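J.: 3D, please:
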Amino acid sequence: MTAQQYETTGPLTTESGAPVADDRNSQTAGPGGPVLVQDQHLLEKLAHFNRERIPERIVHARGAGAYGTFTVTRDVTPYTRAAFLSEVGKETEVFARFSTVAGNLGAADAVRDPRGFALKFYTEEGNYDLVGNNTPVFFIKDAVKFPDFIHTQKRDPYTGSQEADNVFDFWGLSPESTHQVTWLFGDRGIPASYRHMHGFGSHTFQWSNADGEAFWVKYHFKTDQGVKSLTQAEADELAGKDPDSHQRDLRESIERGEFPSWTVYVQVMPVQDAAAYRFNPFDLTKVWPHADYPLHEIGRMELNRNPENIFAEVEQSIFSPHHFVPGIGPSPDKMLQGRLFAYGDAHRYRVGINADHLPVNRPHATEARTHGRDGFLYDGRHGGRKNYEPNSFGGPPQTDRPLWEPVAVSGWTGDTEAPSHAEDDDFVQAGDLYRLMTEEEKGRLIDNLAGAMAGITHDHIAERAIENFRKADPDYGKRLEAAVQALRG
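T.: Model prediction:
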């Protein structure tokens, strides 16, 4: 039997039957502006996606966590007014959750998959969440494509298995994924443990100082344990022998007093550089070359305390990119803009409307003062206080100062691609990464990719995917084509 074929009888529509004009670009305020809440197709698509499975996370279901401390090591007050970054030596409690992306709650840890790198800083100005990965880039650049991407990584609705056809069909039709796929199938695609991998904020964020001057920044967390990775053969063996390998390693290292740590850096771009930079600096599929914007050390993160209860503290922990503090804010990155909605919505659905009241999620260095009341698992913390603003009964007032600085926008609303820059190409950085590799590293990359593509059953899907790698570098594509042909016969 084969999957049922459907005859196209009309256009793609919304859940209410309205035709969809553009399913690949979300609506923005002008070509480079932030995503608009009026884009109901985007919101409907993300909201539906967040509710497809219960109760585990749709993505990042398989994870481990630990508490620790972030310590400022360099003065960054010229760039941000965030209180937890205000002076050298200042310490802030953190909670970290590491995870795989595609696996279910009971999946193995040692698999070829990006790793989530989610951090909660319990600052005196409220919780700041930084929700990134162990790679500096991602597969797509617009959140409207995220549900489709994850559907290709999950089980096929007909076969019930992950299908190479789906994976490489989507990647081949989404050439912006070429850079991340090269990362994923290279030597660092399977970390040996959570302690032995770097972390990245991945997105571009805004920092602003006390004078209102704004900067664009990217975060880098460099492991002090050194990068260690597994070959495909080592991972296959480990996943079979110990599915909990990464979780066990993190917990036992902390129990032994061998506290893992990361040195934290940022890249800083003056706001005025963005418009004329050689490629779109808000494109999640691109890195900023260090030659253009070097790393600046800002601090050190150490994990030194294990959770007492995995369900209460790891599974019920929530992280959302919209949890900002004064001096830090978003950028027009279209993937980030979509995540600002999607993560909070997922947690309200999965954990509940009062998820922020749970001990692992509520502020530890200050108190949340809101007018949000009632709902599932509400603990009555507000007593009889008034629940509206403004009020004459001592209710918490607004500050009249935004957390971040405004961003100028212009142009017509609509489904738009990001503005084009001189080097906005889906293949340049993937090719650069390939050419940085040694011959041995290239060989392993080709073997890993060819092994994954061997299960493709349609020639045109394999040929289209290979063509993207050929555009990144002719040698890359030529070697991959030969390897795939050898395995597929």
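
J.: hey, let's count contacts and neighbours off CA atoms from now on
T.: Fine.

J.: contacting residues around stretch 298-318?
T.: By Cα atoms under 8 Å, 6 or more residues apart in numbering, the list of residues contacting stretch 298-318 from outside reads 63-76, 96-97, 251, 254-255, 257, 259-266, 347, 351, 355-356, 358-361.

J.: for that stretch, which positions count as buried?
T.: By neighbour count with 16 or more other Cα atoms under 10 Å, stretch 298-318 contains the buried residues 298-307, 313-318.

J.: I have a second one here; can you model it like the first so I can compare?
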Amino acid sequence: MTTQDELRPTLTTEAGAPVADNQNTETAGVGGPALIQDQQLFEKLAHFNRERIPERVVHARGAGAYGTFTVTADVTAYTRAAFLSEVGKQTETFLRFSTVAGNLGAADAVRDPRGFALKFYTEEGNYDLVGNNTPVFFIKDAGKFPDFIHTQKRDPYTGSQEADNVWDFWGLSPESTHQVTWLFGDRGIPASYRHMNGYGSHTYQWQNEAGEYFWVKYHFKTDQGVRSLTQAEANRLAGEDPDSHQRDLREAIERGEFPAWTVQVQIMPAADAAAYRFNPFDLTKVWPHADYPPIEIGRLELNRNPDNVFAEVEQSIFSPAHFVPGIGPSPDKMLQGRLFAYADAHRYRVGVNADHLPVNRPHATEALTNHRDGHLYDGRHGRRKNYEPNSFGGPVQTGRPLWAPLPVDGATGTHEAPSHAEDNDFVQAGDLYRLMGEDEKQRLVDNLSGFIAKVSADREDIVERAVGNFRKADADFGQRLETAVRELRKQR
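T.: As a prediction, the model looks like this:
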């Protein structure tokens, strides 16, 4: 008679040998010391010690899901990207949400930008669109990114995030004023990953079959409606349920309530860029919708949860350098730095062959490279030659660039970005403040003043610089903030 255990598969070692006893360590006699020949013991312990890879320096805390992007409008006049080639065409996707500053074990419900990293598994290779839930960012030059992140992370002496560091940097970096105003406003703490918008944030290039190119910005507008938390609601939720956003996303998909976003783009003819009133490649600026109205191009739906969070969420990698024909970069100085930094971070964190993992490799085509060996290499290339050109039938180049070349002139050097007619660090932060209703303005002032007031008592210079940037954005904004901070610091 067949027992239930006889129907079950056999537990094996990593080498595939059957395990005789997984309950008891092999010892020298009953009660004696363990033997080094117990392969199961040492294999288990060694693997357990290595179960965690280095967490991301930023965006460590995340959740993800698979889905489908469907084209809803004809954009072939602007791009030759195959996955955008016809209305109704569908492409598999993987979307990873994340906070920026928190560690892997941090709470979800915190005031922090949210990463919105989207991988399209297209027939021409993977296209990664690495954005946030904000249309702008704190800085405009990638050279400042490590300094900025160091202010958001734990202080090397105290081991905690310090208001002194945060506001010292923001006060000395006035280009951050727009993003800080956004972050401390009503949308600064999303109620869930499903109830927030996503943005490509950077400016990208689209090129059509005729060789014409355009500048574009991506917008993902949540079909669930935007919902956010107040600071008090977030404080309570972060303590009661640190995994709130991850759980909400997973359970919604399990219920069949598939979250979706309407995908829009703003399109700027290439000839407009030089004379546009703002630098169109400045990540701290938006393109006002009155200038370039967003047009709908598709719909994104998430409909499948990962089976293994570590394998598919933690080991997922995204790089803005992963383009497909018809889409390319812009001169955005933050984007230019990220073209290198993201892929390099993954080579360090996951390994040089991270692209071989199921979540990262192309799903609708095959990657054919001459890269061999290294950590995680699976030998997939067999006996194929690993050089080019070769006369053994190896892969060859197409001779057609993925995107349009851009004209350059002038001398090399560490230049500031070119200034356009209305470029300054405060105009759009002021515009954003003046769009708010009175209650929203008061909540913004309350959120900002509560954090600025934590600056050390002997560093009034940091407080004044911080408040001064908001005063330059809008006089009323600055005055209300100054009064609120002064009152809070009196109470300390």
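
J.: Let me see the TM-score of these two.
T.: Here the TM-score for the pair of chains, by TM-score structural alignment, normalised by the length of the first structure, is 0.89; 437 aligned residues with a Cα RMSD of 0.7 Å.

J.: Any of the contacts of stretch 298-318 of the first structure buried? List them.
T.: Among those, those scoring as buried are 63-76, 96-97, 251, 254, 259-266, 347, 351, 355-356, 358, 360-361 (criterion: 16+ other Cα under 10 Å).

J.: Of the residues you listed, which belong to strands?
T.: 63-72, 96-97, 261-266 (DSSP state E).

J.: Work out which residue lies at the spatial centre of the second structure.
T.: Closest residue to the average C-alpha location of the second structure: G115 at 3.5 Å, with Cα atoms, centre = their mean.

J.: distance of it from D344 of the second structure?
T.: Look at G115 of the second structure and D344 of the second structure: by Cα to Cα, to the nearest Å, they are 18 Å apart.

J.: Likewise for F48 of the second structure?
T.: Going from F48 of the second structure to D344 of the second structure by Cα to Cα gives 26 Å.

J.: Tell me which of the two has more neighbours.
T.: Using other Cα atoms under 10 Å, the more surrounded residue of F48 of the second structure and D344 is D344, with 14 against 10.

J.: where's the more buried one, which helix or strand?
T.: For D344 of the second structure, the host element (DSSP states H and E) is helix 333-349.

J.: So which residues make contact with that helix?
T.: Under the contact criterion Cα under 8 Å, 6+ apart, helix 333-349 of the second structure has outside partners 53-56, 139-143, 202, 281-283, 317-321, 329-330, 352-354, 417.

J.: now stretch 208-217 of the second structure
T.: 76-80, 199-207, 265-270, 326, 330, 404.

J.: among these, which ones are buried?
T.: The neighbour-count criterion (16+ other Cα under 10 Å) marks 76, 78-80, 199-207, 265-268, 326, 330, 404 among the contacts of stretch 208-217 of the second structure as buried.

J.: Out of those, list just those in strands.
T.: Using DSSP E, the members of these that fall in strands are 199, 204-207, 265-268.

J.: mind giving me JSON lines with those residues and columns for distance to T91 of the second structure?
T.: Converted to JSON lines, those look like this (distance: Cα to Cα, whole Å):
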{"residue": "Y199", "distance to T91 of the second structure": "19"}
{"residue": "Y204", "distance to T91 of the second structure": "20"}
{"residue": "Q205", "distance to T91 of the second structure": "20"}
{"residue": "W206", "distance to T91 of the second structure": "18"}
{"residue": "Q207", "distance to T91 of the second structure": "20"}
{"residue": "V265", "distance to T91 of the second structure": "18"}
{"residue": "Q266", "distance to T91 of the second structure": "21"}
{"residue": "I267", "distance to T91 of the second structure": "22"}
{"residue": "M268", "distance to T91 of the second structure": "25"}
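
J.: Farthest pair within those residues?
T.: Checked with Cα to Cα, those reach their widest spread between Y199 and Q207, with 20.2 Å between them.

J.: in the second structure, which spans are helices?
T.: Here the second structure has its helices, by DSSP state H, at 39-49, 145-152, 163-172, 177-183, 231-240, 244-254, 309, 333-349, 427-435, 438-452, 460-473, 475-490.

J.: Report the buried residues of the helix holding D344 of the second structure.
T.: Of the residues in helix 333-349 of the second structure, those buried under the neighbour-count criterion (16+ other Cα under 10 Å) are 333-336, 338, 341-343, 345-347, 349.

J.: Columns distance to E388 of the second structure on top of the residues you listed, output as JSON lines?
T.: Putting the buried residues of helix 333-349 of the second structure into JSON lines (distance: Cα to Cα, whole Å) gives the following:
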{"residue": "K333", "distance to E388 of the second structure": "32"}
{"residue": "M334", "distance to E388 of the second structure": "33"}
{"residue": "L335", "distance to E388 of the second structure": "30"}
{"residue": "Q336", "distance to E388 of the second structure": "28"}
{"residue": "R338", "distance to E388 of the second structure": "28"}
{"residue": "A341", "distance to E388 of the second structure": "27"}
{"residue": "Y342", "distance to E388 of the second structure": "27"}
{"residue": "A343", "distance to E388 of the second structure": "23"}
{"residue": "A345", "distance to E388 of the second structure": "27"}
{"residue": "H346", "distance to E388 of the second structure": "26"}
{"residue": "R347", "distance to E388 of the second structure": "23"}
{"residue": "R349", "distance to E388 of the second structure": "29"}
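
J.: Run through the residues that contact V463 of the second structure.
T.: When the contact criterion is Cα under 8 Å, 6+ apart, the partners of V463 of the second structure are 167, 452-453, 455.

J.: What's the match for it in the first structure?
T.: With the correspondence set by TM-score structural alignment, V463 of the second structure lines up against A462 in the first structure.

J.: Number of residues surrounding Q398 of the first structure?
T.: 9.

J.: contacting residues for A110 of the first structure?
T.: Shown in contact with A110 of the first structure (Cα under 8 Å, 6+ apart): 190-192, 235-236, 238-239, 243, 245-246.

J.: Only the buried subset of the residues you listed, as a PyMOL command please.
T.: Typed into PyMOL, the next command selects the buried ones out of the contacts of A110 of the first structure (criterion: 16+ other Cα under 10 Å):
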select buried, resi 190+191+192+235+238+239+243+245+246
